[in-house]
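Student: Kindly return the folded structure for what I paste below:
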Amino acid sequence: MTHPDTGTPVPADTDLAADEAAAVAEIARARAELPALDPAAFGCYLGTVVDSVADYTEGDPVNLLVSLIAVAGVHLGQSPHVRAGDDLHPLLVWPLIVGRTNSGRKGAGWSSAKRVALAAAPDFMVSNLRSGLTSGEGLAAMFTDDPNAQTETDAEDAPRRAGGRLPPGDRRLLVFEGEWAGVMERMKRDGNSLSATLRGAWEGGDLSTMAVTARIAPESHVGIIGHITPKEFRDKVRASDLAGGTYNRFLPIMVSRTQFLPGGQGAPDAIVKGIGAEMAERLDTGGQLGSLGFTQAGQALWRRLYVEFGSDHGDAPQVEQFISRAAPYCLRIAAIHAALDRTDAIDTGHLTAAAALVRYSIASARTALTNDQEVTKLLAWIAHSGPAGRTRDEIRTDYCHKHKDKAEEVKRILTGLIDAGRVTVGKRPSASGKGRATEVVTAELPRGL
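Tutor: As a prediction, this is how the structure comes out:
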């Protein structure tokens, strides 16, 4: 069948249907590789925002959620904060969105979140959003009000966007880096102070540098959203990066495409405008809050969560280092939820949603750092067997094709998955109903797939 005007082949409807079915099946396989996410993470105001637009995007809902949390935390500004002991925590959340180049749809998730944010805070998104992190001096330069402090050469080191420096007196900076792998490369250069400056920025404090191109930035309020593939992260992150504390400032979030939407045009304008109007009011009111505390029930739940997130999880050292700030992240996210609810009292609902997201982040860290392609392939293969599961003999013969070396490696991986609770060991009755039942392993497809 050919096109009447161009003469080029046109796929038959049956071919198109088969291709679309294959695309949907690939989405299911990709999502089977993700950790399980507790729906409680969406039990917050921003969760209702995500629900309103999720049907219109191929981006992962958790990508939308955590991106909006990051945007909100920066927009709320320096006034709302929480205390953990003697430490004052600004409401800053730095998601590191980890997903494959194509099936991850990282950009689609950010585009949907950005559109909502533009509807809620257009001036902020135009004036305070940047990209192009290069050096600590360049980042610090963004927070000086001295018009002569940045030379033409220095401008190459500052986060870029037409319009230059932040508005005078505004200490809010939202940095979006769609290629975080490039930032990681720049941080490895000798003499680059970006890693150290980022550690100060997460604390919401002094970014002053003492290099040759010294900058004075006694106040900052910086949020960062980075995108990277799993392989890029594993290939580029160094043990010293994790041990030094740069990456435990980030909240790793694994994502993948959720649906197949050929010709999709995003959420209707009326929906986005309605969301924007309500979010704008919540952001403005929440930004006027000061120190946030707890309700009585919230305090009781936080004590339990503090024990959960403040203790070692028995993971490999690099994972433990990556997730070592799980407790303060839970507190910061819960406080953002409370501020958007226009209250200075963090309650159980805020903490429950935050804890579910942090648990997913911990699972994402394990996947990003320790699960190579073989692990994710094995998990997906087991999951697609459904409740029937896979026997160890089937894994050896059908998955490993009786290759001894591969079978030994897969046996080690399977033991780790069982210990981590990512697969379940059960029993399958014999076909005849007689004799001993066979041991099988099963895994659930995440999010109902």
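Student: CA atoms for contacts and neighbours, from now on please.
Tutor: Noted.
Student: Can you tell me the element Gly349 falls in?
Tutor: Assigned by DSSP states H and E, Gly349 falls within helix 348-370.
Student: ok, now which ones touch the closest residue to Gln265 other than its chain neighbours?
Tutor: Spatial nearest neighbour of Gln265, excluding adjacent residues (C-alpha to C-alpha, 6 or more residues apart in numbering): Tyr56 at 7.3 Å. Residues near Tyr56 by C-alpha atoms under 8 Å, 6 or more residues apart in numbering: Leu261, Gly264, Gln265, Gly266, Ala267.
Student: now swap in Gly73 and tell me
Tutor: Contacts of Gly73 (C-alpha under 8 Å, 6+ apart): Leu91, Leu92, Val93, Gly223, Ile336.
Student: and the third one, helix, strand or coil?
Tutor: Right, the one you point to is Val93. When classified by DSSP: H, G, I helix; E, B strand; the rest coil, Val93 comes out as coil.
Student: Another for comparison:
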Amino acid sequence: MSFEAMKYGPLGDAVEAAMPHTEADPVGVLAAALSLFSAALGGKVSMTGTGRPIAVWTTLVGRSALGGKGAALRAAGAALAPSIGSFLDLRTRSGVSSGPSLVNMLYEWEQDTLATEQGADGRGLIVEQEWAGPLRRARSCKTFSQELRKAWDGERISNRTKVAYEVVEKPLLGFHSHITPGEWNKYLSASDALGGTYNRLLPVLVKLSKTLPYSHVPRFEENEELTAAYQWACAKPRRMQLTQDAGERWDELRALIIERMERTPESISCYMERSAEQVIRVAATLTAAQKKTKVSVAAIDAAWAFVQYSMTSVEKLVSEAESATTSVKNVKPLPDFIREVLTRYGGEASSTLMLRALGTRTNAAGLKAAVGEMDDVEAVKGDGARNPGTKYRFVSEGETAPAAEAVAPAGSPADTVTGPSRPGRRSVPDTPEPKVRKAVPSQRKATRAPRRVRAMSELI
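Tutor: Next comes the predicted model:
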């Protein structure tokens, strides 16, 4: 899907106006703008009926220096700064990688604003431009994924410390992060995705859209409609709802999403489980930027174009990760190497030459075992001082390789010599059975133990 299909309302106009002054991917700039603007609307704008937040969490996935992830965030921040700059300056954090730190951050923001005229304000925004580090640290915290999921859902999160019990009834959290494809495959585990943590994010593959000359001076102008929309949202609580036509269109899209998930492997479809709700959240954010509470079909379609782009990004990311993991280099079997070495040396080679040519592929024991299972190669022992050691050669036509001699364990019937059998009698080995020595040391230990026990009992 192209950016033109996603561009809608003042937010889309602000992104389009910023594009001449950035090298970033326009879809990446839109993704960052959606996260920043929806975070600023936290607690001000929500969905009718459910009361769920409209926060849009996005992740830009691109190669370092080629994806333009930082450029996208800078462009979105510069375009929105005149409208929501104070919120971004005061409520943006990074480095959050544990459940307790997440709860504490939102809890303290609420407590610090309880006595203000506007009342408690727990809005917050996490921006991780190097998300791999927090992801690595988050592995040691069992509650981080759980609290993150609850925060996206707008459900109660809590943390008990030595001095207080911190509770946030309605988390108001925005989230935006950057990661490379390699780090995505390394740190975003399938179990977390199946558990629902990362299907709350909208991953977006990005790349540079162009290169600007060194002399270029970027200029980002205020979008007055966005400024007015933010003031409109802060004036009083706004409840968003879909028009009847938009609701019917969303029903169609939800059916398409379910159908796509059914024909997609679970390792990919688990990232799409909340795509239908993501469409509503993106559409509600785009509509709130218009100072409207009725979500139209056009807003739904623009949101669907963005979410569909994210779904395609996930398919590519996970498919490439699975391909890199499951692709196994075709290794030639050891017998084929043995035949190649013998052919190189004219059909016969000493054990030393064979091992030298095979290198680290096997050792002397492995070579002997492999040849023992081959029908066209045999091992021949040397005939004395003139031809010491073992040689390996191809079996001549009409010959068969000698069967390997079975080595029986010591004391087995194969090691015994039996005399002539008599009628009605069983053959008895001539060698006497070895005598079994009694375990005298163990008897001593057995006699000492009771004495120590008695001594301890007397002390007690």
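Student: which position in the second structure aligns with Gly349 of the first structure?
Tutor: Aligned by TM-score structural alignment, Gly349 of the first structure pairs with Ala298 of the second structure.
Student: Map the residue nearest to Gln265 of the first structure onto the second structure.
Tutor: Per TM-score structural alignment, the equivalent position to Tyr56 of the first structure in the second structure is His21.
Student: now Leu301 of the first structure
Tutor: Using TM-score structural alignment to pair residues, one finds that Leu301 of the first structure aligns to Arg249 in the second structure.
Student: Regarding the first structure, what is its longest strand?
Tutor: strand 221-228 (DSSP state E).
Student: what range in the second structure does that one sit on?
Tutor: Going by TM-score structural alignment: strand 221-228 of the first structure matches residues 172-179.
Student: returning to that earlier point: once the two are aligned, what's the mean deviation for the helix holding Gly349 of the first structure against the second structure?
Tutor: If you overlay the two and look at helix 348-370 of the first structure, the average distance to its match in the second structure is 0.6 Å (mean C-alpha distance after the TM-score superposition for the first structure).
Student: What helix or strand is the match of Leu301 of the first structure located in?
Tutor: If you go by DSSP H and E, Arg249 of the second structure is part of helix 244-262.
Student: now the helix or strand hosting Glu20 of the first structure: which residue numbers in the second structure?
Tutor: Using DSSP H and E, Glu20 of the first structure sits in helix 13-32. When the second structure is aligned by TM-score structural alignment, helix 13-32 of the first structure has no counterpart there.
Student: Would you mark the buried spots in that helix?
Tutor: Under the neighbour-count criterion of 16 or more other C-alpha atoms under 10 Å, helix 13-32 of the first structure has Val24, Ile27, Ala28, Arg29, Ala30, Arg31, Ala32 buried.
Student: Give me the distance from it to the chain's centre.
Tutor: Here helix 13-32 of the first structure is found 26 Å from its chain centre; the criterion is C-alpha atoms, centre = their mean, to the nearest Å.
Student: and the residue minimising distance to the centre of the first structure, what does it touch?
Tutor: By C-alpha atoms, centre = their mean, the first structure has its centre lying nearest to Ile253, at 2.9 Å. Contact partners of Ile253 of the first structure, counting by C-alpha under 8 Å, 6+ apart, are Val62, Asn63, Pro95, Leu96, Ile97, Val98, Tyr360, Ser361, Ser364, Ala365.
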